[in-house]
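Colleague: model this:
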Amino acid sequence: MNPTRKRRLWLIAALLLASGAAAALVTLALRENITYLYTPSQVYAGEAGDQAVFRLGGMVAKDSLQREPGTLKVSFGVTDGDAVMTAHYEGILPDLFRENQAVIATGRREGDAFIATQVLAKHDEAYMPREVAEAMGKAHEKHKVPDAAAADAPEPGAY
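Modeller: Predicted coordinates:
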């Protein structure tokens, strides 16, 4: 084989190896930063597993909001219509945060409670995040909730 061709072959092999290593490192870095969305039913069913950080989505349960006087600590229930999980948060809640509204909280599970580090609220009356609406719809199908209860839930991604 010609020395020039041999050199080119080694260069191509080195470039392929380097690009493969770079792709593997990027994939590993992205995997560590992904947070999955679960409903309370999915968390209690064990679908969230032992993930350190995940998102809990659903509706703020009616009459569940409790504030600790003199602090920014608040606790509230997140429901998907089948189960309610208590979430604890310390900080300023979004202006649109209230009971019977869609919410997504990022954090971790501690026992039967969810410790939130970030809370996001929906942005208008007709909107529910698509991921939350789809997850709630799947939970209703899985638990065979009557169509009348499912009809009250907005369409996924509806505005």
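Colleague: from here on, contacts and neighbour counts on C-alpha atoms
Modeller: Fine.
Colleague: would you agree residue 79 is in contact with residue 56?
Modeller: No: the pair residue 79 and residue 56 fails to qualify as a contact (C-alpha atoms under 8 Å) at a distance of 9.5 Å.
Colleague: also this sequence, please, to line up against the first:
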Amino acid sequence: MAFKSLKKKRRIQVIAVAAVALALSTALIGYGMRDGINFFRSPSEVVAAPPTETEVFRIGGLVEAGSIVRGQSDTVSFRVTDGPASVPVTYRGILPDLFTENEGMVGTGRLVDGVFIAHEILAKHDETYMPKEVMDALKASGEWRPES
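Modeller: Here you go, the predicted structure:
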């Protein structure tokens, strides 16, 4: 009789240790990914509900025509739009070769005082590609113009 009670006790201990290990590993994975998860927002979403200055996120849309201003150094300012709204963007670095006006782009960075400070800019890689998030945002705003 004591042997069955010992097996039952051992089984409960193993289940408890497994549950603690699972909870600990989940917490460590979440902690490790805290900076690796960037949410996508369209310019309309950013204007409607501006994120905090500490939040890193991705913004995407079309580069507004006539908005690209190149500074003295490698700083570039432009506006990204989804039609109904546009957000000013500042980027310091070398832009991709395919970065032009009225073309799709996705930037990663922070919104500081109403200006998106980008630390990474991605442009579409050929004339037919559009990032899925940008395409969805443009379709939602009614600005989607598929190439024929």
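Colleague: fetch the TM-score of the aligned pair.
Modeller: Superposed pair, TM-score by TM-score structural alignment, normalised by the length of the second structure: 0.86. Supporting alignment: 144 aligned residues with a C-alpha RMSD of 2.1 Å.
Colleague: returning to what we had before: quick check: neighbours shared by residue 79 and residue 56 of the first structure?
Modeller: 39, 40 (C-alpha atoms under 8 Å, 6 or more residues apart in numbering).
Colleague: which SSE is the residue positioned nearest the centre of the second structure in?
Modeller: The structure's the second structure has its C-alpha centroid closest to residue 58; by C-alpha atoms, centre = their mean the separation is 3.0 Å. Assigned by DSSP states H and E, residue 58 of the second structure belongs to strand 57-63.
Colleague: count the neighbours of the counterpart of residue 57 of the first structure in the second structure for me.
Modeller: When the second structure is aligned by TM-score structural alignment, the residue opposite residue 57 of the first structure is residue 60. Residues lying near residue 60 of the second structure (other C-alpha atoms under 10 Å) number 28.
Colleague: quick check: closest non-adjacent residue to residue 60 of the second structure.
Modeller: Leaving aside its sequence neighbours, residue 60 of the second structure sits nearest to residue 106 (C-alpha to C-alpha, 6 or more residues apart in numbering; 4.2 Å).
Colleague: what's the counterpart of residue 111 of the first structure in the second structure?
Modeller: Residue 111 of the first structure maps onto residue 113 in the second structure, by TM-score structural alignment.
Colleague: name the residues of the longest helix along the second structure that are buried.
Modeller: Criterion DSSP state H: the longest helix present in the second structure is helix 2-32. By neighbour count on 16 or more other C-alpha atoms under 10 Å, the buried set for helix 2-32 of the second structure is empty.
Colleague: just how off-centre is that helix within its chain?
Modeller: 36 Å (C-alpha atoms, centre = their mean, to the nearest Å).
Colleague: ok, then the element right after that helix?
Modeller: strand 39-41.
Colleague: and the following helix or strand past that following strand, which stretch of the first structure?
Modeller: Moving toward the C-terminus from strand 39-41 of the second structure, the next helix or strand (DSSP H and E) is helix 43-48. Under TM-score structural alignment, the counterpart of helix 43-48 of the second structure in the first structure spans residues 40-45.
Colleague: how about that stretch: buried residues?
Modeller: For stretch 40-45 of the first structure, burial by neighbour count (16+ other C-alpha under 10 Å) applies to 40, 41, 42, 43.
Colleague: nearest to residue 85 of the first structure among those residues?
Modeller: residue 40 (5.7 Å; C-alpha to C-alpha).
Colleague: quick one: the residue nearest to residue 60 of the second structure and residue 65 of the second structure, what's the gap?
Modeller: 16 Å (C-alpha to C-alpha, to the nearest Å).
Colleague: okay, those two: which has more neighbours?
Modeller: Applying other C-alpha under 10 Å to residue 106 of the second structure and residue 65 shows that residue 106 carries more neighbours, namely 24 against 14.
Colleague: what helices and strands are in contact with the helix or strand harbouring that one?
Modeller: Using DSSP H and E, residue 106 of the second structure falls within strand 104-112. For strand 104-112 of the second structure, the contact count by 3 or more C-alpha pairs under 8 Å, 6 or more residues apart in numbering; DSSP states H and E identifies strand 57-63, strand 115-123, helix 132-141 as packing neighbours.
Colleague: no further queries at this time; thank you.
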